[in-house]
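**Q** sequence unavailable; structure follows:
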């Protein structure tokens, strides 16, 4: 959540940077443009003061993003194993509770005890589902902020087509976003995002089918053993 909030502020800063360029560079009646016309013989080819401010702000944004990337690496390095055990425990709990719900409904005899057991298993699964859902959505929302930063950089580049130095810094920042991707992983085994929900749903279905097959085959084995014993 801390990283997400910091990325939100970076996105807002980039949006303000774009609005600043729109106001001062595209408005024909701008006082700033008129000032530089008088200072540079009626031309708008050089904006040293505005350029220095923009470059300074963009360098600060790059440095802040680099620190956030280092913070993400620190989180993955120190809390990756706990995230792995947390998600693994949730997966096992969801699978086991789903299995017992199936067993109760398979042997359902309209008794209050079995109804309470199925209800308790369903309630026990809800906190684990909520834990995985909230974790995946939080990480996915954080990752979307890096995409918004990339979109903001693209808009900034189109606002300043003639400023070579400005575009060089934007290109370097784009490469930084490409190589320093913010991701959250569970000790390197898998990334935590919305795709994790599909993986957990698929794993739950697969293991539940396997357990049901073992249960059905286990119900048939004692009958065969009894028959063979009687024949002997």
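**A** Cool, got the structure. The shown structure was predicted, so the numbers you read here are calculated from the model rather than taken from an experiment.
**Q** could you use CA atoms for every contact and neighbour count after this?
**A** OK.
**Q** report all helices and strands that the longest helix along the chain contacts.
**A** The longest helix of the chain (DSSP state H) is helix 48-106. Applying 3 or more CA pairs under 8 Å, 6 or more residues apart in numbering; DSSP states H and E, one finds that helix 48-106 contacts helix 2-25, helix 112-159, helix 164-179, helix 195-231.
**Q** just the buried residues of the shortest one, please?
**A** Right, helix 164-179. By 16 or more other CA atoms under 10 Å, the buried positions in helix 164-179 come out as 166, 167, 169, 170, 173, 174, 177.
**Q** centre of the chain to it, how far?
**A** 23 Å (CA atoms, centre = their mean, to the nearest Å).
**Q** counting by contacts, list what that helix packs against.
**A** Other helices and strands packing on helix 164-179, by 3+ CA pairs under 8 Å, 6+ apart, are helix 48-106, helix 112-159.
**Q** between the buried residues of helix 164-179, which is nearest residue 133?
**A** If you rank those by distance to residue 133 using CA to CA, residue 177 comes first, at 26.7 Å.
**Q** wait, that closest one sits on residue 151?
**A** No - counting by CA atoms under 8 Å, residue 177 sits too far from residue 151 to count as a contact (11.2 Å).
**Q** specify the angle between the longest helix of the chain and helix 195-231 in degrees.
**A** 20 degrees (axes from the mean of the first three to the mean of the last three CA atoms, to 10 degrees).
**Q** just to revisit the earlier point, export the helices and strands packed on helix 164-179 to a markdown table and append columns for distance to residue 225 and mean neighbour count.
**A** Below are these laid out as a markdown table (distance: least, CA to CA, whole Å; neighbours: other CA atoms under 10 Å):
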| stretch | distance to residue 225 | mean neighbour count |
| --- | --- | --- |
| helix 48-106 | 23 | 16 |
| helix 112-159 | 29 | 17 |
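**Q** nearest residue to the most centrally placed residue in the chain in space, please, no chain neighbours.
**A** Nearest to the mean C-alpha position of the chain, by CA atoms, centre = their mean, lies residue 140 at 2.0 Å. Once flanking residues are discounted, residue 140 sits nearest to residue 193: 4.9 Å by CA to CA, 6 or more residues apart in numbering.
**Q** I'd say the one you found and residue 137 touch.
**A** Yes - contact status for residue 193 versus residue 137: in contact at 6.6 Å, counting by CA under 8 Å.
**Q** shouldn't residue 189 be within a helix?
**A** No - assessed with DSSP: H, G, I helix; E, B strand; the rest coil, residue 189 is coil; it does not lie in a helix.
**Q** ok, it - contacts?
**A** By CA atoms under 8 Å, 6 or more residues apart in numbering, the contact set of residue 189 is residue 84.
**Q** for it, give its distance to residue 163.
**A** 44 Å (CA to CA, to the nearest Å).
**Q** residue 227 now?
**A** According to CA to CA, residue 227 and residue 163 sit 89 Å apart.
**Q** next up, a second structure to put side by side with the first:
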């Protein structure tokens, strides 16, 4: 947990650890040793187990109330199975998140170590070129993106989801249910935090490469040219290490992110289905209909933001390749042979090591994949509407007769 980047992100990691989404940062520091470390691990494990028991209890209550509402509204179709699967996602997601933390506990430590090592090596490589001066900017970017993201989820998500909860549920179960729903969405924020780490490292490498490009343009001395070639070679190696770091993040986040993306898509379909069912209910409030739309919107936006951050990171990585093609030594158009060889190796590396944020090739996390997800959700929603339309038309006269 060394380095300015991890220090700036420490408050967010502590909040996520409080929600049992990631191990506490103190577990990866040298302050805890031996028996103290084991006691803290045992305590955190018991805390996670209590959250899991809470999730199971909340799921049981939600399924029981769902069955009561389905019987009351007389909508015995696939709604029952769909609703139960959506509620069962609560404990299943907790098992996936907590199990992933346990299985990849050491891998997360190696990711922290590599982030700190990359920051240190990039800073050291830039010292001869005037340094970076981006530490304060990164802290501000974290506050604007991650801090604001967490704040919106903590405030806006309960505002649109609590009013749509059934009146047959006790108030404290509404709080517990909302806590779990917000927790799951914040796991996506955690992924976005690590994407920002990668983007910051790439921005620093690109900044160093731009400085090298300017030095090459004004270079006329053989000794200086040789030193710049060594710096360029080092920059190439650091970019390869960042690419490898993205691969480690893919391994760590494959199962949680895949589960959360599927959960959000399934939850949106469930909300659409339930909105049509509630049209049969004369006691359904108008405000609830708007809150259901807001709920779908926030679930969708929470999938958009990590895809957007990943796409920004990919674009930053691609911009490095464009800078390499513009490196020229001196005022002439031809480069020395050793510089041309290094540039050729750099270009080949960028062509072979394409940056991708994915879930083990199941799907990519970028704007193109997000467009495909939206299209899939809309297609299933249209199918759902067509399937429910006939039942809705037939059920409305029955409901009006009962109301009279």
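**A** Thanks, I have the structure now. As the structure is a computational prediction, the values presented were derived from the model and not from experiment.
**Q** same for the helix or strand where residue 34 of the first structure lies, what does it pack against?
**A** In the assignment (DSSP states H and E), residue 34 of the first structure maps to helix 31-39. Applying 3+ CA pairs under 8 Å, 6+ apart, one finds that helix 31-39 of the first structure contacts helix 2-25.
**Q** list the helices and strands the helix it packs on packs on?
**A** helix 31-39, helix 48-106, helix 112-159.
**Q** possible to save the helices and strands packed on helix 164-179 of the first structure as JSON lines with distance to residue 201 of the first structure?
**A** Formatted as JSON lines, these follow (distance: least, CA to CA, whole Å):
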{"stretch": "helix 48-106", "distance to residue 201 of the first structure": "9"}
{"stretch": "helix 112-159", "distance to residue 201 of the first structure": "10"}
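**Q** out of those helices, the one nearest residue 22 of the first structure is which?
**A** helix 112-159 (7.4 Å).
**Q** and the angle for the closest one with helix 2-25?
**A** Comparing the axes of helix 112-159 of the first structure and helix 2-25 via the same axes, to 10 degrees yields an angle of 30 degrees.
**Q** and the strand or helix carrying residue 155 of the second structure, which stretch of the first structure?
**A** Element membership for residue 155 of the second structure (DSSP H and E) is helix 148-161. Aligned by TM-score structural alignment, helix 148-161 of the second structure falls on no residue of the first structure.
**Q** that helix - contacts with which helices or strands?
**A** Applying 3+ CA pairs under 8 Å, 6+ apart, one finds that helix 148-161 of the second structure contacts helix 171-217, helix 286-325.
**Q** same list (the ones you listed) but as CSV, adding distance to residue 7 of the second structure.
**A** Formatted as CSV, those follow (distance: least, CA to CA, whole Å):
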stretch, distance to residue 7 of the second structure
helix 171-217, 12
helix 286-325, 21
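**Q** trace residue 206 of the first structure over to the second structure, please.
**A** Match for residue 206 of the first structure (TM-score structural alignment): residue 379.
**Q** check residue 67 of the first structure too.
**A** Matched by TM-score structural alignment, residue 67 of the first structure corresponds to residue 241 in the second structure.
**Q** name the nearest residue to that match, sequence neighbours excluded.
**A** Spatially, and ignoring its direct neighbours in sequence, residue 241 of the second structure is nearest to residue 118 (7.8 Å; CA to CA, 6+ apart).
**Q** just give me the neighbour total for the one you found.
**A** Residue 118 of the second structure has 20 neighbouring residues, counting by other CA atoms under 10 Å.
**Q** and it, what does it touch?
**A** Residue 118 of the second structure neighbours (CA under 8 Å, 6+ apart): 201, 238, 241, 242.
**Q** and for residue 59 of the first structure?
**A** residue 169.
**Q** one more time with 10 Å, if that's ok
**A** For residue 59 of the first structure, the contact set (CA atoms under 10 Å, 6 or more residues apart in numbering) comprises 53, 65, 169, 170, 173.
**Q** over to residue 125 of the first structure?
**A** Counting by CA under 10 Å, 6+ apart, residue 125 of the first structure touches 90, 91, 92, 93, 94, 95, 96, 97, 98, 119.
**Q** go on, residue 267 of the second structure?
**A** Contacts of residue 267 of the second structure by CA under 10 Å, 6+ apart are 82, 83, 85, 86, 87, 89, 261, 273, 295, 296, 299.
**Q** rewinding a little: neighbour-wise, which of residue 227 and residue 163 of the first structure wins?
**A** Between residue 227 of the first structure and residue 163, counting by other CA under 10 Å, residue 163 is the more crowded of the two (14 against 10).
**Q** and the helices and strands packed on helix 48-106 of the first structure as CSV, adding distance to residue 76 of the first structure?
**A** Output for those, formatted as CSV (distance: least, CA to CA, whole Å):
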stretch, distance to residue 76 of the first structure
helix 2-25, 13
helix 112-159, 12
helix 164-179, 17
helix 195-231, 16
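**Q** residue 74 of the first structure is nearest to which of those helices?
**A** helix 2-25 (11.7 Å).
**Q** can you pull the buried residues of the closest one?
**A** By neighbour count with 16+ other CA under 10 Å, helix 2-25 of the first structure contains the buried residues 3-4, 6-8, 10-11, 13-15, 17-18, 21, 25.
**Q** around residue 187 of the first structure, count how many other residues there are.
**A** Per other CA under 10 Å, the neighbour tally for residue 187 of the first structure reads 17.
**Q** I'd like to know how far the residue mapped onto it from the second structure sits from residue 315 of the second structure.
**A** For residue 187 of the first structure, the aligned residue in the second structure is residue 360 (criterion: TM-score structural alignment). To residue 315 of the second structure, residue 360 of the second structure is 21 Å away according to CA to CA.
**Q** same question for residue 177 of the second structure.
**A** Residue 177 of the second structure is 38 Å from residue 315 of the second structure, by CA to CA.
**Q** repeat for residue 342 of the second structure
**A** Distance, residue 342 of the second structure to residue 315 of the second structure, by CA to CA: 23 Å.
**Q** list the contacts for residue 280 of the second structure?
**A** Going by CA under 10 Å, 6+ apart, residue 280 of the second structure touches 73, 74, 75, 392, 393, 395, 396, 397, 398, 399, 400.
**Q** now for the residues you listed: which two are most distant?
**A** 75 and 400 (15.4 Å).
**Q** more neighbours, the two?
**A** More crowded of residue 75 of the second structure and residue 400, by other CA under 10 Å: residue 75, with 16 against 12.
**Q** so what sits against both of residue 193 and residue 137 of the first structure?
**A** Residues touching both residue 193 of the first structure and residue 137 (CA under 10 Å, 6+ apart): residue 143.
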